[in-house]
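J.: Got a predicted model here, sequence first, then my questions.
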Amino acid sequence: MDLSTLFSLMNKVALITGASKGIGFSIAEVFAAAGAKVVISSRKQDALDEMAGHLRHKGYEVTGIACNVGNPDELENLVKKTVELYGQIDVLVNNAATNPVFGPVHDTSLDAYDKIMDVNVKAPFHLMKLCFPYLMESSNPSVINISSIGGISPEPGLGIYSVSKAALISMTKVFAKEWGDHKIRVNAICPGLIKTKFSEALWKNDQIVNQIMKMMALKRIGKSEEIGSVALFLASPASSYMTGTILTADGGFTI
């Protein structure tokens, strides 16, 4: 067995949303190190150019394309530009997410509800459909949806966000079942508490952290690169017999 190819993404093209920082950027760096040509996307081109430049300085093939995933037209443009640049899409990572509210679910406005569902559920759905023709042509196509442990069990203060992540888990299984005939694998990762800007409201709250630590086997906050390595496993030939799988990376919180 040649282990050097088991986790290789050589000559593969990976498209990652929400990738100018945090988990998305860590996934991009790991994929690029594994040989992939990577397109990173987020809303701000300046931030993407800076982070793509950082990775290109390391010798990686990385390009930033701005896209607000809540806008279907911009999603179509993202796929179009990726294919124009690299000719294919082998790996799609739906990482972009939003949560504009923190507090009791009954205080969540309809506008906030719509925004959460549009970005966290509708956008991955639409992007997967847009990438479908190109994934079908890949020799090892993989879709990775970044959900959350909140999608397994609702997190306090994150009610509708948790609902959206539960929907993403269900959608992962639906696509995995329907796309199996096309040899396209679709899996999801459910991170626990990871120290990123996105989760700052949680890990900066001592009361919440103390509650989480009581339930966590490893007794520490996770790092974004620890999700990147899980994503590499799901993108690579190492996980070739896995689809519809929901992997938790949460320090044992959900045991």
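T.: Structure's in. What do you need?

J.: rest of the way, CA atoms for contacts and neighbours
T.: Noted.

J.: Let me know the next secondary structure element after the strand ranked longest in the chain.
T.: Ranked by residue count under DSSP state E, the longest strand found in the chain is strand 185-191. Sequence-wise, the next helix or strand downstream of strand 185-191 (DSSP states H and E) is helix 200-203.

J.: got the buried residues for that following helix?
T.: With burial defined by 16 or more other Cα atoms under 10 Å, the residues of helix 200-203 counted as buried are 202, 203.

J.: And for that helix, what's in contact with it?
T.: The contact list for helix 200-203, computed with Cα atoms under 8 Å, 6 or more residues apart in numbering, reads 193, 195, 208, 209, 221.

J.: Report the separation between residue 84 and residue 78.
T.: 10 Å (Cα to Cα, to the nearest Å).

J.: Give me the more crowded residue out of those two.
T.: A count of neighbours by other Cα atoms under 10 Å puts residue 78 above the other of residue 84 and residue 78, at 25 against 10.

J.: which strands and helices sit next to whichever strand or helix holds that one?
T.: Element membership of residue 78, judged by DSSP H and E, is helix 72-86. If you count contacts as 3 or more Cα pairs under 8 Å, 6 or more residues apart in numbering; DSSP states H and E, helix 72-86 packs onto helix 123-135.

J.: Against that first model, consider the following:
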Amino acid sequence: MKQYFDFSGKVALVTGGSRGLGAAIVRSFAEQGADVVIASRNADNCERLAAQIEAELGRRALGIGAHLGHWDDCERLVNAAYERFGKVDILVNNAGMSPLSDSSLETSEALFDKVVGVNLKGPFRMTALVGSRMVQGDGGSIINISSIGSIRPQPEYAPYAGAKAALNAITVAHAFEYAPKVRVNAILPGSFRTDIAKSWSPDKEKNIKSAIKRYGEPEEIVSTVMYLASAHASFTTGALIRVDGGRP
């Protein structure tokens, strides 16, 4: 990807960045020259990945533990990023959770609030905090990681699908609010083979619904993130981009 993307001198903040797709996104930004801020609820994992990035890739990296469903944590995270680097050029709202439920009736209020908090409340606040600063500077790119479930909802993850559908809506709203200096887009991934795949049953692989008939690999979404963060996407904002293998 180096021939297409160069983020030298840029600072990228990735939530949910200590493992899975988030870690792959963090590492790719660093490989393309960016300094990175890594945030997730597990501070140890964030700090460990930050140390690896600095040792292996020579980029500056900051790992911070933060619960993105809590606005105080969002503010603490953003303040720490600006104190360390002086700016954020790219924000990737990747933190999320998608617990399954037997039924809507059996979904607890605590679970509902937690799902909405991490998948919607956090990205809303992070975009407000970072986007409002970006417009005072040189602008930037904000990328929300939504889900194909936002437009292909199923009963077993209804709160998650609803929160991600709302994330799609605020993506468009924020694209208008922070234009023209800040671009805000969303990616709607399908099923990807990340850490969670280790717990999948063998039968899951046999029931793939996408046209490509397999699960995605992390690098197949990373390239879309890189595109949206780069000048190659300078005329793209308010877009909802499916990366799902052609799920019906």
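T.: It's in. These numbers come from a predicted model, not from an experiment.

J.: Can you calculate the TM-score here?
T.: With the length set by TM-score structural alignment, normalised by the length of structure 2, the two chains reach a TM-score of 0.92; 246 aligned residues with a Cα RMSD of 1.9 Å.

J.: Mean per-residue distance, the longest strand of structure 1 versus structure 2.
T.: Superposing on structure 2 places strand 185-191 of structure 1 at an average distance of 0.4 Å from its equivalents, by mean Cα distance after the TM-score superposition for structure 1.

J.: which residues in structure 2 does that strand align to?
T.: The aligned range for strand 185-191 of structure 1 in structure 2 is 183-189, by TM-score structural alignment.

J.: Helices of structure 1, residue ranges please.
T.: All helices of structure 1, identified by DSSP state H, fall at 3-6, 22-33, 45-56, 72-86, 110-117, 123-135, 159-179, 200-203, 206-215, 224-235.

J.: aligned partner of residue 53 of structure 1 in structure 2?
T.: Aligned counterpart of residue 53 of structure 1 in structure 2: residue 51 (TM-score structural alignment).

J.: Quick check: its match vs residue 44 of structure 2, distance?
T.: Taken as Cα to Cα, the span from residue 51 of structure 2 to residue 44 of structure 2 is 11 Å.

J.: which of the two has more neighbours?
T.: In this view residue 51 of structure 2 and residue 44 are compared by other Cα under 10 Å, and residue 51 has more residues nearby, 18 against 14.

J.: what's the distance between the spatially closest residue to that one that is not a sequence neighbour and residue 217 of structure 2?
T.: If you skip the residues right next to it in sequence, residue 51 of structure 2 has residue 61 as its closest partner in space, 7.2 Å away by Cα to Cα, 6 or more residues apart in numbering. As judged by Cα to Cα, residue 61 of structure 2 and residue 217 of structure 2 stand 25 Å apart.

J.: Who has more neighbours out of the two?
T.: The neighbour comparison of residue 61 of structure 2 against residue 217 (other Cα under 10 Å) goes to residue 61, with 28 against 13.

J.: just checking, the more buried one touches residue 55?
T.: No. With contact defined as Cα atoms under 8 Å, residue 61 of structure 2 does not count as touching residue 55 (9.9 Å).

J.: what range in structure 2 does stretch 25-38 of structure 1 sit on?
T.: Taking TM-score structural alignment, stretch 25-38 of structure 1 hits residues 23-36 over in structure 2.

J.: which residues sit against the matching stretch?
T.: 1-2, 5-14, 16-17, 38, 49, 53, 57, 59-62, 218-219, 222, 225-226.

J.: Drop anything exposed from those.
T.: Buried subset of the contacts of stretch 23-36 of structure 2 (neighbour count, 16+ other Cα under 10 Å): 5-7, 10-14, 16-17, 38, 49, 53, 59-62, 218, 222, 225-226.

J.: Map residue 13 of structure 1 across to structure 2 for me.
T.: Here residue 13 of structure 1 is matched to residue 11 in structure 2, going by TM-score structural alignment.

J.: contacting residues around its match?
T.: 34, 35, 36, 37, 85, 87, 88, 89, 90.

J.: switch the cut-off to 10 Å
T.: Going by Cα atoms under 10 Å, 6 or more residues apart in numbering, residue 11 of structure 2 touches 29-30, 33-37, 60-61, 81-82, 85-91, 140.

J.: Residue 11 of structure 2 versus the aligned residue in structure 2 for residue 135 of structure 1, what's the distance?
T.: Matched to structure 2 by TM-score structural alignment, residue 135 of structure 1 sits across from residue 134. Separation of residue 134 of structure 2 from residue 11 of structure 2 (Cα to Cα): 12 Å.

J.: list residues touching both of the two?
T.: Residues touching both residue 134 of structure 2 and residue 11 (Cα under 10 Å, 6+ apart): 87, 88, 89, 90, 140.

J.: Tell me the one among these nearest to residue 166 of structure 2.
T.: Proximity of these to residue 166 of structure 2 was ranked by Cα to Cα; the top entry is residue 90 with 21.4 Å.

J.: Nearest residue to that closest one in space, please, no chain neighbours.
T.: residue 12 (4.5 Å).

J.: What of residue 170 of structure 2?
T.: Once flanking residues are discounted, residue 170 of structure 2 sits nearest to residue 124: 7.3 Å by Cα to Cα, 6+ apart.

J.: Same question for residue 209 of structure 1.
T.: Once flanking residues are discounted, residue 209 of structure 1 sits nearest to residue 203: 5.9 Å by Cα to Cα, 6+ apart.

J.: surely residue 104 of structure 2 meets residue 158?
T.: Yes. Counting by Cα atoms under 10 Å, residue 158 is a contact partner of residue 104 of structure 2 at 7.5 Å.

J.: The spatially most central residue of structure 2 and residue 71 of structure 2: what is the separation?
T.: Nearest residue to the geometric centre of structure 2 (Cα atoms, centre = their mean): residue 94, 1.9 Å. Taking Cα to Cα as the measure, residue 94 of structure 2 falls 16 Å from residue 71 of structure 2.

J.: rewinding a little: mean deviation, the helix holding residue 78 of structure 1 versus structure 2?
T.: Comparing helix 72-86 of structure 1 with its match in structure 2 after superposition yields a mean distance of 0.6 Å (mean Cα distance after the TM-score superposition for structure 1).

J.: Contacts for that helix next, please.
T.: Applying Cα under 10 Å, 6+ apart, the external contacts of helix 72-86 of structure 1 come out as 11-15, 17, 37-41, 43, 63-69, 87-89, 118, 122-124, 126-127, 130-131, 134.

J.: buried ones in it?
T.: 72, 75, 76, 78, 79, 82.
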